[in-house]
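Enquirer: One predicted model, sequence on top.
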Amino acid sequence: MTLPAMIFAAGKGTRMRPLTERTPKPLVTVGNTTLLDHALEQVRRAGLPRAVINTHYLADQIAAHAASISNPEIAISFEPDLLETGGGIRAAAHLLGTQPIMTLNADTVWQGESPAAVLRAAWQADRMKALLLLIPRDRAEGHTGPGDFDLDADGRLRRRRGETAGYIYAGAQILHPQPVYDHDEHAFSLNVIWDEMIAAGSLYGTPYPGNWCDVGRPENIPLAERLL
């Protein structure tokens, strides 16, 4: 299954200050490699030929960096206004198409099996509207907040915030984009779409068997470098 990849790179990176005062968060380096290049490496490992990168904050720096990359093929979706994750996908619809897409956050790193391979092995297009990659909360390196989801025996997700939630979202998914395209808000989070899918019984999850680190804050960079 060939999927276009969407890499979220538009945010202002406020949690990563002061490193992001003059550098967009996707170009912050972890182990001498930018976070964006860590995400693009996952696209290459998965054999995905094309990636769409959404940009807003210091967008010219990201576009210049992307112009130096030949594999995968990269398209830039510039957002004059911050649109959040759902609005970012909808704004890039003309670049992504209507078939399932893979999305990746640009502030996480994975160590182990390709996250795309894990998702593709579990993906069932006939019954899933989205399949989220999950990390057990007790293995979520660098994550300080509550959990996000619990996982039913059949793989469906349900919300359970706080200390009792067993899993957090690991920043990668396969998604049917049409429900996002049909949403009528200008700027909105994918959480809105996920909650609609939960109500319909079509949001699924699969645990990631490798190691993972949230790189959203400067103090997490050494954690990620040790993991890598």
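Expert: Nice, I can see it.
Enquirer: drop to CA atoms for contacts and neighbour counts, all remaining ones
Expert: Will do.
Enquirer: where along the protein do the helices fall?
Expert: With DSSP state H applied, the chain shows helices at 35-45, 59-67, 84-91, 93-96, 115-122, 178-181, 190-200, 221-227, listed in chain order.
Enquirer: top strand in this structure by residue count?
Expert: Assignment by DSSP state E gives strand 167-175 as the longest strand of the chain.
Enquirer: Report all helices and strands that it contacts.
Expert: strand 101-105, helix 115-122, strand 130-136, strand 147-151 (3 or more C-alpha pairs under 8 Å, 6 or more residues apart in numbering; DSSP states H and E).
Enquirer: could you give the angle of the last one to strand 130-136?
Expert: This points to strand 147-151. Angle, strand 147-151 to strand 130-136, by axes from the mean of the first three to the mean of the last three C-alpha atoms, to 10 degrees: 110 degrees.
Enquirer: what distance separates strand 147-151 from the centre of its chain?
Expert: A distance of 17 Å separates the centroid of the chain from that of strand 147-151, by C-alpha atoms, centre = their mean, to the nearest Å.
Enquirer: For that strand, buried residues please.
Expert: 147, 148, 149, 150, 151 (16 or more other C-alpha atoms under 10 Å).
Enquirer: Alongside the first one, take a look at this:
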Amino acid sequence: MSLPVLLFAAGFGTRMRPLTNDRPKPLIPVAGRPLIDHTLDLAHAVAPPRIAANLHYRAEMLQAHLEPLGVRCVIEAPAILETGGGLRNARDALGTGPVVTLNTDAIWKGPNPVAALLAAWDPEKMDALLMGVPPTRALEHAGAGDFTRAPDGRLTRGPGLVFGGAQIIKPEGLDAFAETSFSLNLLWDRMLAEDRLFGLQYEGHWCDVGHPGGIATAVGLINDTL
């Protein structure tokens, strides 16, 4: 089984300044390649029917990079839409049904998180399945985690696992929100209330590359030099 993939690539990259003064964060080089290309590798490995990306900041630069790679670009204008609004805005490019979403500012070392999510996905009981990383394996990230995972995989808010930015989600619930720009946290909260938000624990390492300090760590992770 495979599902359409949405790459979240619209953000301003404020934590990455000054490197993002003249380019979008997904195009910052990491180990000799644009950061977003590492995420694309994860998506391509599961042969999705289509890949789309939402763009806003310096959209023309990302569009020039992604379209030759077969990625459908959805430009958010005039305002950025955040994750919830961005996914809803990209649905025409993705088709109907569940989708994989991937943040583009992280490096994964270990099993392909997308493949693991697809293998565990059960749409009969799940409205979303998130990949979480134990804090001890979440490099360049501070904090005790975003979610607590029960033995049956159900999530609650609290310490335990850091959301790594990879998930499968049913987007239909987005239609209930009147806001134009909003976070997927609002949809997750509804799923939590209905006991339909699930998670997996990642068995490898993950690095946040949302700030300049994360670049060297990510390179070390990729090159096995940490």
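Expert: Perfect, I can see it now. What you see is a predicted model; the values in this text were computed from it and never measured.
Enquirer: Now the TM-score, please.
Expert: Scored against TM-score structural alignment, normalised by the length of structure 2, the superposed chains reach a TM-score of 0.95; 221 aligned residues with a C-alpha RMSD of 1.0 Å.
Enquirer: Now distance to residue 10 of structure 1 too, for the buried residues of strand 147-151 of structure 1, in a markdown table please.
Expert: Listed next are those as a markdown table, based on distance: C-alpha to C-alpha, whole Å:
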| residue | distance to residue 10 of structure 1 |
| --- | --- |
| 147 | 24 |
| 148 | 23 |
| 149 | 25 |
| 150 | 29 |
| 151 | 30 |
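Enquirer: that older thread, average offset of the longest strand of structure 1 relative to structure 2?
Expert: For strand 167-175 of structure 1, the mean deviation from structure 2 after alignment is 0.5 Å (mean C-alpha distance after the TM-score superposition for structure 1).
Enquirer: corresponding residues in structure 2 for that strand?
Expert: Mapping strand 167-175 of structure 1 onto structure 2 (TM-score structural alignment) gives residues 161-169.
Enquirer: Give me the residues contacting that stretch.
Expert: Under the criterion C-alpha atoms under 8 Å, 6 or more residues apart in numbering, residues 98-103, 106, 113-114, 117-118, 121, 127-135, 138, 144-149, 201, 206 lie in contact with stretch 161-169 of structure 2.
Enquirer: what about 6 Å?
Expert: 98-103, 127-134, 145-147 (C-alpha atoms under 6 Å, 6 or more residues apart in numbering).
Enquirer: Just give the nearest non-adjacent residue to residue 83 of structure 1, would you?
Expert: Closest residue to residue 83 of structure 1 in three dimensions, ignoring its sequence neighbours and counting by C-alpha to C-alpha, 6 or more residues apart in numbering: residue 187, at 4.1 Å.
Enquirer: The longest strand of structure 1 to helix 115-122, inter-axis angle?
Expert: Going by the same axes, to 10 degrees, strand 167-175 of structure 1 makes 80 degrees with helix 115-122.
Enquirer: Go through the helices of structure 1 and pick out the most buried.
Expert: Most buried of the helices of structure 1, by mean neighbour count (mean count of other C-alpha atoms under 10 Å): helix 84-91, with a mean of 23.
Enquirer: Just give me the mean distance for that one relative to structure 2.
Expert: For helix 84-91 of structure 1, the mean deviation from structure 2 after alignment is 0.4 Å (mean C-alpha distance after the TM-score superposition for structure 1).
Enquirer: For that helix, name the packing helices and strands.
Expert: With contacts taken as 3 or more C-alpha pairs under 6 Å, 6 or more residues apart in numbering; DSSP states H and E, helix 84-91 of structure 1 sits against no other helix or strand.
Enquirer: against structure 2, where does that helix fall?
Expert: Under TM-score structural alignment, the match for helix 84-91 of structure 1 is residues 82-89.
Enquirer: and for that stretch, what are the contacting residues?
Expert: Taking contacts as C-alpha under 6 Å, 6+ apart, the residues outside stretch 82-89 of structure 2 that touch it are 180, 181, 182, 183, 184.
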